[in-house]
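Trainee: structure, please.
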Amino acid sequence: MHDSTMWPFGPLMMLVVAGLIILPFCFIFRKAGYSQWLGLLMIVPVINFILLYFLAFSEWPTNRVRGSSRD
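Mentor: Sure, this is the predicted structure:
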């Protein structure tokens, strides 16, 4: 049965967990030279893996500006 005493905290906990996931990725994308708003896509189930692999294996715009690329 549904426990009605914990119901108000369910959505609050979901927002806290989503914030804990989104915030670091927003900083990572910004430091990599991409839009920080891409961090919002990390809560979408399939897109998050695609975006993570894109971030890991693509050449970052910040490296292109400096002219140095780490391989």
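Trainee: hey, let's count contacts and neighbours off CA atoms from now on
Mentor: OK.
Trainee: residues contacting A18?
Mentor: A18 is in contact with I43, counting by Cα atoms under 8 Å, 6 or more residues apart in numbering.
Trainee: on the C-terminal side of the helix or strand containing it, identify the next helix or strand.
Mentor: Take DSSP states H and E as the rule and A18 turns out to sit in helix 9-32. Downstream of helix 9-32, the next assigned helix or strand under DSSP H and E is helix 45-57.
Trainee: run this one through as well so I can compare:
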Amino acid sequence: MPAFAVDPGLILFLFNAVAVWPLMRIFRRAGFSPWWALVIFVPVIGLVAVLGFLTFRRWPARIAVDPPAPTRKARRTA
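Mentor: Predicted coordinates for the structure are as follows:
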């Protein structure tokens, strides 16, 4: 193995370590606990889990800003 080869696991760890700080800020601004950003360190599914969490959850910080959804009338059946 050449002397300049770097372990891919080390590169992934460094990428995750750099990504934790911005993710903590995003979670804090979204109204979630910033500690959710540490899920990124779970191998293989960490980044997908964090991005899925931010994408598909309703942000508590937006609930106060958005008006409530209009209620639909019940459909009458004969």
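Trainee: follow-up on the earlier one: in the helix holding A18 of structure 1, what's buried?
Mentor: Within helix 9-32 of structure 1, the residues that qualify as buried are 22, 25-30, 32, counting by 16 or more other Cα atoms under 10 Å.
Trainee: please apply the same query to stretch 42-54 of structure 2.
Mentor: Judged by neighbour count (16+ other Cα under 10 Å), stretch 42-54 of structure 2 contains these buried residues: 46-47, 50, 54.
Trainee: what is the equivalent residue in structure 1 for L47 of structure 2?
Mentor: Here L47 of structure 2 is matched to N48 in structure 1, going by TM-score structural alignment.
Trainee: now do the contacts for the residue lying closest to its match once chain neighbours are set aside.
Mentor: Leaving aside its chain neighbours, N48 of structure 1 sits nearest to M42 (4.5 Å; criterion: Cα to Cα, 6 or more residues apart in numbering). Contacts for M42 of structure 1 (Cα under 8 Å, 6+ apart) come out as 21-22, 25, 48, 51.
Trainee: hmm, which of those residues are common to structure 2?
Mentor: Among the contacts of M42 of structure 1, the contacts conserved in structure 2 (both residues aligned by TM-score structural alignment, their matches' Cα atoms under 8 Å) are 22, 48, 51.
Trainee: mind putting those residues into a markdown table with distance to E59 of structure 1?
Mentor: Output for the kept ones among the contacts of M42 of structure 1, formatted as a markdown table (distance: Cα to Cα, whole Å):
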| residue | distance to E59 of structure 1 |
| --- | --- |
| I22 | 22 |
| N48 | 18 |
| L51 | 13 |
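Trainee: quick one: end-to-end distance for stretch 27-40 of structure 2.
Mentor: Using Cα to Cα, to the nearest Å, the gap from the first to the last residue of stretch 27-40 of structure 2 comes to 13 Å.
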